[in-house]
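K.L.:
Pasted the sequence and its predicted model underneath.
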Amino acid sequence: MIRKATAVWHGTGRDGSGHLSSESGVLAETPYSFRTRFENEKGTNPEELIAAAHAGCFTMALAFGLQVAGFKPTELSTQAAVTLEPEGKGFRIGKSALTLRGRVPNLDDTEFARIASEAEKNCPVSKVLNATITLDAKLVWSTSEG
């Protein structure tokens, strides 16, 4: 399986701008620039897209892991916070912090944390990131709720 996206950029790094498009069409000439990356101008940036990819990949891996273990989640919600930090003359993504909240009937906290940890290790996006990855996983209701 190969997935494709395209970046087009015009101008210099600070004053230029570009757009991102994905093969699926979900991103269709979505704007990005210095201002969308380092300030708060409307548009996207690579770190936001990596955060979305990490959250989505991990959450799907967890759903599969729970299914294999015999559990049926009613909701899994993951936020990924990607940190861009200085390194030498440039920057690097040094961390992706996953915050997971799940509703999974008949599952205890210990088993939930174990399955979530396995999902984090086996998620393809986790594997590709050369960054510290943290995971804070919590069930949001007791195991007796169903």
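P.N.:
On my side now, so go ahead.

K.L.:
Going by C-alpha atoms from here, please, whenever you check contacts or count neighbours.
P.N.:
OK.

K.L.:
In this structure residue 122 contacts residue 61, no?
P.N.:
Yes: applying CA atoms under 8 Å, one finds residue 122 in contact with residue 61, separated by 7.4 Å.

K.L.:
ok, second structure coming up, stack it against the first:
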Amino acid sequence: MTTRSGSARYEGFGKEGQGHVSTQSGVLSDSPYSFTTRFGEEPGTNPEELIAAAHASCFTMALSFALAQAGYSAGTLETTAKVTVVQADGGFKITRSDLALTATIDGIEPGQFESIAADAKANCPVSKVLNAEITLTHTLNG
């Protein structure tokens, strides 16, 4: 079992409040977040972009391991995740995460690639925790 942690502190309330978020690894250390970093253009982070980064990295690593297990050893994978947030039921909800993958894999057949990628999308831990529609589009080079 592996446990990772993150923390957040918010001072003030509502739109005027300001927060900071940190991760156990120190990659984020008191990174600012607020209403305007979340719904505006102020520099800083927000929960949705952190979820998008987590989903892109989780899926890409799951796919990498699945490809290695299938016998492939050379190539590159690049994934972008776009998380959509909508206002619903008096609050906000993440309704979808759209994964866009560009892959270069020596010697793989398109059908096998699609099957392995679909399995990685369905079974990476972040996909499993999201209560949202998850899509995957891909470009296979090579």
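P.N.:
Received it, and whenever you're ready, just let me know what you need. Because the structure is predicted, anything quoted here is derived from the model rather than measured.

K.L.:
care to give me the TM-score?
P.N.:
Once superposed, chain against chain, the TM-score is 0.97 (TM-score structural alignment, normalised by the length of the second structure); 141 aligned residues with a CA RMSD of 0.7 Å.

K.L.:
more neighbours, residue 122 and residue 61 of the first structure?
P.N.:
residue 61 (21 against 16; other CA atoms under 10 Å).

K.L.:
Please name the spatially closest residue to the more buried one (chain neighbours excluded).
P.N.:
residue 119 (5.3 Å; CA to CA, 6 or more residues apart in numbering).

K.L.:
Just give me the residue closest to the centre of the second structure.
P.N.:
Nearest to the centroid of the C-alpha atoms of the second structure, with distances taken as CA atoms, centre = their mean, sits residue 55, at 2.2 Å.

K.L.:
could you list every residue that touches that one?
P.N.:
81, 126-127 (CA atoms under 8 Å, 6 or more residues apart in numbering).

K.L.:
same check, this time on residue 51 of the second structure
P.N.:
Applying CA under 8 Å, 6+ apart to residue 51 of the second structure gives the contacts residue 83.

K.L.:
how would you label it: helix, strand or coil?
P.N.:
helix (DSSP: H, G, I helix; E, B strand; the rest coil).

K.L.:
what do we get in the first structure for it?
P.N.:
Residue 51 of the second structure maps onto residue 50 of the first structure when the alignment is built from TM-score structural alignment.

K.L.:
now do residue 5 of the second structure
P.N.:
Using TM-score structural alignment as the criterion, residue 5 of the second structure maps onto residue 4 of the first structure.

K.L.:
circling back: can you report how many residues neighbour the residue nearest to residue 61 of the first structure?
P.N.:
22.

K.L.:
wait, doesn't it sit right on residue 66?
P.N.:
No: using CA under 8 Å as the test, residue 119 of the first structure is too far from residue 66 to be in contact (9.2 Å).

K.L.:
tell me the SS of the residue nearest to residue 61 of the first structure?
P.N.:
Quick answer, by three-state DSSP: residue 119 of the first structure is helix.

K.L.:
Please give me every residue in contact with it.
P.N.:
Here residue 119 of the first structure is in contact with 58-59, 61-62, 65 (criterion: CA under 8 Å, 6+ apart).
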